[in-house]
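> This is the structure alone, sequence omitted:
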């Protein structure tokens, strides 16, 4: 606001000074006509400068008011419009679209043309044209340069605004991806741990009367599962509280996630599931995100089998190393779930499909003819670039 006040005072005073100086130096060489008194000249141009204070809020209205004020050369031949009108035109051309900018340029040419005609020397024709032509060229070049600078500023401002919008959209997209990653991990941790503890508790209750010696191992397994879940949740909270990127942090923390696959299968066996692990092919290095996805596929499939098929059904986990792909399949036969153990969030397979798709893989799920269920994920060994995953 202070800058606008300084500009308004400066250009208004400059135009008033130019007009007064022109009247003193050009007396007797201009066409006859009424002469505006110096106080009125000062009031006129200072008023025009004061109107500039509203140019940012109402650029077109400000320009029109100043344009009308500067039409006074029609009656008073010594007025010299210069800076105030140019500032008003610059504001319109640098903040509005092409049509208002062009109209402001043409309107400015009209006022400058009137000013040239009214202030042209009278007398010899040759002397008149020798004054008019240089003045006309100077005014046209000056107005065009100001207008072009305003349009360049307009384009630059719009380009900056577009980049800012794109940056904000990228930030929002990154935040959404972070939230999705957090929600997937929260689902995997909580769902797997709660399902395992529920199955173990149900198994302990089933054998409590006939085989009480099997209750203690089940309770120990419940305790270990709870401790592991709390450790995972604490790690998750530490990442969220830090400034590090969540996806990169969790990816680095789970680089050896498949090495914990025997531990996951043993945990399922302690919960009462009959799990078989079959590995074929030559293992190779995996991208951390792909490795984590493979682990989560097996984890969710085991949870799904425990909830819906029960403990007496064989669950076959198979890893097929087929570079550049890794095929993971979990198959369980038909069975009956334990009473009161059908716990599901309803988002397990949906979230799993999103996770697999995110790393460029494919997920196939569906029932088998014998009543069982199959979950198969085909994953790339290396994660594809973002351009490929978005197409």
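Nice, I can see it. What you are looking at is a predicted structure, and each value in this text was computed from that prediction instead of being measured.
> from here on, contacts and neighbour counts on C-alpha atoms
OK.
> Show the contacting residues for residue 44.
By C-alpha atoms under 8 Å, 6 or more residues apart in numbering, the contact set of residue 44 is 16, 69.
> next one: residue 197
For residue 197, the residues meeting the contact criterion (C-alpha under 8 Å, 6+ apart) are 221, 222, 225, 226, 271.
> List buried residues within these.
221, 222, 225, 226, 271 (16 or more other C-alpha atoms under 10 Å).
> Closest one of these to residue 3?
Minimum separation from residue 3 among the buried ones among the contacts of residue 197 (C-alpha to C-alpha) is found for residue 226, which lies at 64.6 Å.
> another structure for you, compare them:
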């Protein structure tokens, strides 16, 4: 694992010195009690033993920065003081335990941590064997059995002592590693949340731009055409100019309604107001659907377009988002035909209800195959493709071989839509004449 301990975490702190003072004072008190009772034979003056009690604990201050070196220094001081008869055997052992524990808890190089503790344990057990050999030469009144029992107790205590320091040190390292991974995961989640929030803002901007383009641009284009017609016929044909101005007035009102609907939809975070307004029949609110197609076609015909509408197959219920997407595709296609192919171009709108999907075709009879490519940025086609693609469908848009332009969209039915297919539906769709193919 990569380095997970920062320099700040390794820096000595005030509580480390408090620990040294506590261990040194406790060891000195035990040394004084041992000396007073004569229970532990010291070979040095009491003040030397008390000084050794503090010296063995001081290196623990740097146990996080230099764990292996601290473990070796503390163990060496402890074992040396034991051989010299200057160290009490009680509290001072806690310093040795913390030193060995710190190697497992703070040594970043895990191989070095293993080797260091292994060699340290071997050295300490070698010192125990040496001490046992010295005691063997001074058995005194102890029998061999008593000596063997005492030596076994000493070895078992040290095995449990150093084994516990080893295990708990490794466990502390594992917990720190887990906390580091959790912290990194939390930071990654926070970073991704911020990124998703930024993406959501961008997507919302794209959505607003698409709705403005698909809804409002349709009416604005018609207003521009009729304004030009009114200007040209104002003197020669006032009645025609009056009709064009009337259409402009109607289109501007519809534009305001579209903007009001768009603003209301964007504010509707729960997404239920649109369906409620559709149920109550409020025409000023809610997203448009297939029920609004007759009005759309009528507006286009009033603008001078010749439109033929045909429905093939048996209509089935669609989701509101599918109806909105179909409506926008037809609306954008009619706007493009009026803008680029001309008002005298014949437009054909076909809805085919197949077994698995709904096919929408809008084609016109423009004079040339590149009429739609001569003007415009193509953002309308991009918006239509994004709408249809988001629902798992496909969209083709391009010139026809005989002249004109074709837009074909296929939308698969959702699972909560109608599943039954009346007999003859697919046959009707297949038997109907297909328009000229287009290249996307």
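Yes, it's here. Everything quoted here is computed from the prediction, not taken from an experiment.
> Superposed, how do the two chains score by TM?
Here the TM-score for the pair of chains, by TM-score structural alignment, normalised by the length of structure 1, is 0.73; 352 aligned residues with a C-alpha RMSD of 4.0 Å.
> re the thing from before, determine which two of the buried ones among the contacts of residue 197 of structure 1 are furthest apart.
The two members of these with the most space between them (C-alpha to C-alpha) are 226 and 271, at 13.1 Å.
> Now do the helices in the stretch 251-391 of structure 1.
Ranges of helices within the stretch 251-391 of structure 1 are 261-270, 288-308, 348-358, 386-390, based on DSSP state H, counting those that start in this stretch.
> Give me the distance between the helix or strand containing residue 40 of structure 1 and the centre of its chain.
Residue 40 of structure 1 is part of helix 38-51 when elements are defined by DSSP states H and E. Distance, stretch centre to chain centre, for helix 38-51 of structure 1: 48 Å (C-alpha atoms, centre = their mean, to the nearest Å).
> List the buried residues for it?
Buried residues in helix 38-51 of structure 1, counting neighbours by 16+ other C-alpha under 10 Å, are found at 41, 42, 44, 45, 46, 47, 48, 49, 50, 51.
> Which residue ranges of structure 2 form strands?
Secondary structure of structure 2 (DSSP state E): strands located at 306-312, 346-353, 357-364, 394-399, 405-412.
> Serialize those strands to CSV and add fields for mean neighbour count and distance to residue 328 of structure 2.
Rendered in CSV, the data for the strands of structure 2 read as follows (neighbours: other C-alpha atoms under 10 Å; distance: least, C-alpha to C-alpha, whole Å):
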stretch, mean neighbour count, distance to residue 328 of structure 2
strand 306-312, 15, 16
strand 346-353, 20, 13
strand 357-364, 23, 11
strand 394-399, 20, 13
strand 405-412, 24, 11
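> which stretch among those comes nearest residue 380 of structure 2?
If you check each of the strands of structure 2 against residue 380 of structure 2 by C-alpha to C-alpha, strand 394-399 wins as the nearest, at 10.7 Å.
> wait, which of the strands of structure 2 is closest to residue 319 of structure 2?
Checking those against residue 319 of structure 2 by C-alpha to C-alpha gives strand 405-412 as the closest, at 11.2 Å.
> report the angle between the axes of that closest one and strand 357-364?
For the pair strand 405-412 of structure 2 and strand 357-364, the angle between their directions (axes from the mean of the first three to the mean of the last three C-alpha atoms, to 10 degrees) equals 170 degrees.
> okay, and strand 405-412 of structure 2 goes to which residues in structure 1?
Residues 373-380 of structure 1 are matched to strand 405-412 of structure 2 when aligned by TM-score structural alignment.
> can you pull the contacts of residue 188 of structure 1?
296, 299, 300, 348.
> Any chance you could list what contacts stretch 178-187 of structure 1?
Around stretch 178-187 of structure 1, the neighbours that count as contacts under C-alpha under 8 Å, 6+ apart are 233, 246, 247, 348, 351, 355.
> related to what we said a few turns ago, can you redo the strands of structure 2 as CSV, where the extra columns are distance to residue 117 of structure 2?
Putting the strands of structure 2 into CSV (distance: least, C-alpha to C-alpha, whole Å) gives the following:
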stretch, distance to residue 117 of structure 2
strand 306-312, 83
strand 346-353, 77
strand 357-364, 71
strand 394-399, 66
strand 405-412, 67
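> quick one: buried residues of stretch 383-391 of structure 1?
By 16+ other C-alpha under 10 Å, the buried positions in stretch 383-391 of structure 1 come out as residue 383.
> Touching that stretch from outside, list them.
Outside of stretch 383-391 of structure 1, the residues within contact range by C-alpha under 8 Å, 6+ apart are 287, 289, 290, 357, 358, 359, 360.
> what's the closest non-adjacent residue to whichever residue in structure 2 pairs up with residue 273 of structure 1?
The pairwise alignment with structure 2 assigns residue 273 of structure 1 to residue 305, based on TM-score structural alignment. With C-alpha to C-alpha, 6 or more residues apart in numbering as the measure, residue 343 is the residue that lies nearest to residue 305 of structure 2, at 5.1 Å, once sequence neighbours are left out.
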